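Student: A structural model of the following input is requested.
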Amino acid sequence: MKNTIFKKALSNIAYLIVALGYFATSCSEGLLDKQPLNAISENDVFKDATFLQSYVYNAYNGMRPHWSPGTGGFIALTDLAIAQSETHNRASGIREYLEGNINPDNITALTDIWNYQYDYIRRVNIFFENTESSDIDPEALDPMKGEMHFLRAWMYFDLSRHFGGVPLITKSFTLNDASFDVSRNTYDEVAEFVLEECNKAIELLDGTSPSPGKISKAAAMGLKARMLLYMASPLNNPSNEQTKWEAAEAATKAVIDAGFTLHPTYEDLFLQPIKSDETIFAKSFTSETRIPDWGYNYDFWPSGFDARQRLNATQTFVNMFQMTNGEYPYLEDGITVNPASGYDPQNPNVNRDPRYYNAIVYPGAGPFTVNDGSKTTKRLYEYWEDANPNPDNQPPYQNPNQKDPNNGQDLFDFGRDSKTYWVKGLTPFHWRVQTGYTFKKLLDFSGPRASFDYDYNQMVVFMRLAEFYLNYAEIQIALGNEALAREYINKVRKRASVNMPDITSTGAELLREYRNERAVELHLEDARFFDLMRWKAAPGKIDLNPVRGLTKVTMDWTGAQEGDLLGTLHFTYGEITAADPRTPWPGDHYYRFPIPREEIKRSNNSIEQNPGYE
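Tutor: The predicted model follows:
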């Protein structure tokens, strides 16, 4: 495949030392003392254990972060969220996908994962080619080999869940190679290769001391178990072979038995330091490796920054959070209130699953600590200036309390936007919240709203124990062991800071509750879209129609008491007409992405396109 992935020759020295700055300031001996960085040769890199480890660390970037493509990943393609078309950097691809129009010519508008992963696969292949006869002490080299086997497995796993079978390439291409004709391997061949790579990583990493943020034996075990779960899932196991579920069961149980426990609190799982009791593998950030752009805060901050709000949670997702009595607020139609729940649509944010308050920012949420220069203070979500009074509003519309008793700042008359006092968006900080809800889970309120220079506390958690508890429950449902499935679902629900009632359902209702629990627990962790794909459960979810949310929120200050920061909120629910339209599910071919046409051409048509995308 003669394309951008393989254009660089093996002797490209600048490429080989791209990672050295990652740790140069911490090295006081070795090659850095002998010659300047721009004089380091390829041989030096692969002969020095310190430089080589830096090369390996650079390859970690081949693990696509959860926010890619664009902040939020693929969650905006599901029933959990919508993307703001004006601000999302993959908006055109998202729109094409939801309209059923994604094809080999426009797929890169949604994701460039093919090029991205093969670029890093090439870097891993270069590593193995140059360390095959290395003189580096095996005690230092073998763990690095284990890391690289894991990374190559991860990259092929990621490609396989996008495209199915892909070309298995285990050597680097150079500009001198005579042919770039490479055909696709089958999905099963790719999956088996991933398992082989994981087994090599497990063996090579056995006995190494786990270090937060570093690939470990447990991480390799986790990836192996995840691959086996995908192999057993309906998309890849149409005949429902029980042996595939049994293989996934054994591998998942091995992860569960590896010594991890649930962290007692859910709300700080995604902030530094890494919670090594539950977290199997995560990536944190430093001043040398900051989150790209301004990070989650810039894109997820309540009401956005510079009108940049990218993702809104849907009413469908909000309704997934049960009441503290274990009942859903609405019946399955999402419109009819569940009479057993005690839910009040005009007081919707009380007595909810505790994870709700960590997941969603809703009207009346807060107060949050807002680090914003001269305006730094504790504020309610609705603080931002309501500078555009709307004549349609009905009185009373003005807060009788002129000062915030907590900080002495003037209180603004938030009710004056009428149609929605913050959803409609008559001010720069409000106008992107189409559904009335934003995400909270990955925000760092200890830092500034947006800064290129601040080291935020967020992490990317790639694997944690709760996922494997839920994976194990899914496997037990498939194997007919419902009691064991409920036990592991309830383990997640019984986390100390959550402590929700046990589920007791069976049959189809148990499956529904399992999938609901998974959406709540793992949202924004790169799970929902691929879960719907592997379950073949996209209809009604990917093509959610209509998208519902808050269409109107007003505030009544009648009866306000001294010190009240909010009056009485009134909520109106309905269809979000501004959301990108979603057409009916196009068919089973949509469970795989099309391979970019350009890649097929560059392979001299050796790569066969996925069915349905000719």
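
Student: switch to C-alpha atoms for all contacts and neighbour counts from now on
Tutor: OK.

Student: what distance do you get for residue 83 to residue 547?
Tutor: For residue 83, the distance to residue 547 equals 12 Å [C-alpha to C-alpha, to the nearest Å].

Student: need the overlap of contacts for the two.
Tutor: Residues touching both residue 83 and residue 547 (C-alpha atoms under 8 Å, 6 or more residues apart in numbering) are residue 579.

Student: the two: who's more crowded?
Tutor: Of the pair residue 83 and residue 547, residue 83 is the one with more neighbours under other C-alpha atoms under 10 Å, namely 27 against 23.

Student: residue 308 is in contact with the more buried one, correct?
Tutor: No - Residue 83 lies out of contact with residue 308 (C-alpha atoms under 8 Å); the separation is 10.9 Å.

Student: check contacts around the closest residue to residue 327 other than its chain neighbours.
Tutor: Nearest non-adjacent residue to residue 327, counting by C-alpha to C-alpha, 6 or more residues apart in numbering: residue 341, 5.0 Å away. Residues in contact with residue 341 (C-alpha under 8 Å, 6+ apart) are 323, 325-329.

Student: now tabulate these in JSON lines and tack on neighbour count and distance to residue 228.
Tutor: JSON lines is the format used below for the contacts of residue 341 (neighbours: other C-alpha atoms under 10 Å; distance: C-alpha to C-alpha, whole Å):
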{"residue": "323", "neighbour count": "23", "distance to residue 228": "34"}
{"residue": "325", "neighbour count": "15", "distance to residue 228": "35"}
{"residue": "326", "neighbour count": "16", "distance to residue 228": "32"}
{"residue": "327", "neighbour count": "20", "distance to residue 228": "33"}
{"residue": "328", "neighbour count": "23", "distance to residue 228": "32"}
{"residue": "329", "neighbour count": "26", "distance to residue 228": "35"}
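
Student: ok, which pair from those is furthest apart?
Tutor: Farthest pair in the contacts of residue 341 (C-alpha to C-alpha) is 325 and 329. Separation: 10.2 Å.

Student: what separation do you get for the residue lying closest to residue 164 once chain neighbours are set aside and residue 251?
Tutor: Excluding the flanking residues, the one nearest residue 164 by C-alpha to C-alpha, 6+ apart is residue 187, at 5.1 Å. Noted for residue 187: a distance of 20 Å to residue 251, by C-alpha to C-alpha.

Student: I have a second one here; can you model it like the first so I can compare?
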Amino acid sequence: MKKYLTVLSLLLAVALGSCKKDFLDTNLQQNYDEELFINSGFDNLKAFGMGTYNYLPQLNGYGSNALLAGASDEADFARATPIQRFNTGAWGPFDNPDDVFGDYYKAIRHANLFLEKTVDYKTLIIKDTINAANRAIYVQNLDDFTKLRAEVRFLRAYYYMELIKRYGGVPLVTTVLTEESAKGVARNTFQECVSFIVKECDEVYPVLTNHYTNYGLPSGSRVGRGDGGTDNTRLGRVEKPAALALKLRALLYAASPLQNDGNLRSRWEAAAAAGQQFFSDPNTAQVRVLNTSFPDLFTAQNTVNNLTPRKGANSGIILTRPFEKNGNTFERANYPVGITNGGLGVTAPSQNLVDAFEMKTTGLPIAAAGSGYDPTRPYLNRDPRLDFTVVVANSVMGRNIDNSNRLTQSYEGGADAIGAKAGATTTGYYLRKMVVTNFDVTKADSKPKAWVLMRYAEVLLNYAEAMNEAYGPDAKPSLNGVAATYSAREAVNLVRARATMPALPLGLAQAAFRDRLRNERRVELAFEEHRFFDVRRWKIADVTENQPLLGMRVVKTGATTFTYQPFVVEQRTFVGPKMYLYPFPYNDIANSNGSLTQNPGW
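Tutor: Presented below is the predicted three-dimensional model:
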């Protein structure tokens, strides 16, 4: 699906261009031509609604292609960027490196405006279809617009989820505010926000399509195309599984220690039941798949369809940011620096993360007795996801001039070594996950790419966490009257089996299983913007984010022999409890006439 651009360019340039980052900005409401908007026809109304997708997260949106992983124990970012302030503790209401408060409220305002102005959409879009020849088009457009309004409501709920996992409770705004009403907006509680997200997911679910490819059946009271055709322009739009996955994610955050001081079991049970709903629903069947090719989840080697929830793709993808074929900027940034045009500012995976990948032969953590780990050959017999995620010394990444595979020279004295030039790895490692690895970045070559925002493996791990906390690792109780499809352990083992990793054994205690599950999330979801928030919702960031970030110094001793020495890349700072939540931007607090209260400690 292309990145959706507005057709009504003049109208939207005025409407969107006038938006400032401040939450309380009301220029958008004042500066667009309402009559032009509501009478501009189906195509323009649809384009405005589709514009709500444009606010979906870009995972490299932190300056110079940096990922949020560089502000967690997953990685370091090799160039100066504001994201480093997270690691030094030098951030706050005036200078948050992830200052998205105004951005997501801009997205919410866009959604509210569209929903308010298209309440009477059945009348608005019939104006183009008054003759008999166009009546069939009206039926098709009516169905499409009905679904689009549900999609916009989902996206609004998604943006609220992005806000609350950063700020806690935020103001719930579901109408276009006037200048005066904006100044009196107060925060809702975290639980109120979660309830809103869950309610929106439940209400839009029946309206969303189950899948857009081969879209065209419903019958009876539901209108549809009825031709059984395939319309690729719909690929990437929100479908029913996304609503159920977002509901589960929101309930999991509500049950987690950061927002569940009393560790109420009922919250874990609610999250587990939401996971069971996902497994039981026939409309999620096309995404209940664990793609056997881990790299193809993030970069398309041959077809863009792999990067969408397309039925039949067997990808397990539930939601992506609509992909863009925008050259090889991300690859050029993250390729090893010894490659011409490569290494412009890499995200360098940490030794902390590398150590989290277990042994393939035994299924044990590397520090466990009997694991089989050999520190003189540290990458031998490791979880295969390590190789899919991280580029280690002497592994293949990119092409030589003669088009042969290039071995990464990240050992001391090598062309890709620590300090070889600006932008080089600071840890001894380069990023492989989400990077197209097999073309020449010196050429104007490119591959389609998508930022995967939801996928089936996360659903399984979210469910497993809730099940373990509510019932333990191996129980399979009835959940809202439905027998549990999986125990917590069985759900995790599905993810491990796809990676060809040994199953977690029966009989683990709840706490031991919790540790193994958290590690499984760490390796499976690395660099997908989960770890940064996971350690906060678990309230363990005081430990994980205050540990030194480690790298690996590699020395070449022969043609194929090396020595390995871990070292400290940098000391990091996390101040709890205040840094568990972001501060609200100073300007929004100052402009709220006292109605918007700051998070504690800021």
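
Student: residue 113 of the second structure matches what in the first structure?
Tutor: Per TM-score structural alignment, the equivalent position to residue 113 of the second structure in the first structure is residue 126.

Student: ok, now which ones touch the corresponding residue of the first structure for residue 184 of the second structure?
Tutor: Structural alignment places residue 184 of the second structure opposite residue 181 in the first structure (criterion: TM-score structural alignment). The neighbourhood of residue 181 of the first structure, defined by C-alpha under 8 Å, 6+ apart, consists of 1, 603-606.

Student: same question for residue 281 of the first structure.
Tutor: 212-216, 219, 461-464.

Student: and the counterpart of it in the second structure, what element?
Tutor: Alignment note (TM-score structural alignment): residue 281 of the first structure maps to residue 319 of the second structure. Assessed by DSSP states H and E, residue 319 of the second structure sits inside strand 317-324.

Student: same check on residue 441 of the second structure?
Tutor: Using DSSP H and E, residue 441 of the second structure sits within no helix or strand.

Student: I'd assumed residue 344 was in contact with it.
Tutor: No - in terms of C-alpha under 8 Å, residue 441 of the second structure does not count as a neighbour of residue 344; the distance is 11.5 Å.

Student: all strands for the stretch 401-550 of the second structure, in order.
Tutor: 405-407, 430-431, 449-455, 478-479, 482-483, 549-556 (DSSP state E, counting those that start in this stretch).

Student: TSV please, covering those strands and showing distance to residue 203 of the second structure.
Tutor: Putting these into TSV (distance: least, C-alpha to C-alpha, whole Å) gives the following:
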stretch	distance to residue 203 of the second structure
strand 405-407	51
strand 430-431	40
strand 449-455	20
strand 478-479	21
strand 482-483	21
strand 549-556	44
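
Student: tell me which residue is most central in the second structure.
Tutor: In the second structure, the centroid-proximal residue (C-alpha atoms, centre = their mean) is residue 453; its distance is 3.3 Å.

Student: mind listing what that residue touches?
Tutor: Shown in contact with residue 453 of the second structure (C-alpha under 8 Å, 6+ apart): 318-321, 528.

Student: distance of the equivalent of residue 246 of the second structure over in the first structure from residue 518 of the first structure?
Tutor: Matched to the first structure by TM-score structural alignment, residue 246 of the second structure sits across from residue 223. To residue 518 of the first structure, residue 223 of the first structure is 18 Å away according to C-alpha to C-alpha.

Student: now do residue 260 of the first structure
Tutor: For residue 260 of the first structure relative to residue 518 of the first structure (C-alpha to C-alpha), the value is 19 Å.

Student: more crowded one of these two?
Tutor: Per other C-alpha under 10 Å, whichever of residue 260 of the first structure and residue 518 has more neighbours is residue 518, with 21 against 17.

Student: so what does residue 598 of the second structure match up with in the first structure?
Tutor: Residue 598 of the second structure maps onto residue 609 in the first structure, by TM-score structural alignment.

Student: and residue 114 of the first structure, what does it touch?
Tutor: Residue 114 of the first structure makes contacts with 159, 595-596, as judged by C-alpha under 8 Å, 6+ apart.

Student: can you pull out the strands in the first structure?
Tutor: Along the first structure, the segments classed as strands by DSSP state E run 81-83, 279-283, 311-313, 360-361, 368-370, 377-379, 438-439, 460-464, 548-556, 568-575.

Student: need these in TSV with distance to residue 49 of the first structure, can you?
Tutor: Compiled in TSV, the strands of the first structure are given as follows (distance: least, C-alpha to C-alpha, whole Å):
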stretch	distance to residue 49 of the first structure
strand 81-83	45
strand 279-283	22
strand 311-313	43
strand 360-361	46
strand 368-370	44
strand 377-379	48
strand 438-439	43
strand 460-464	27
strand 548-556	55
strand 568-575	59
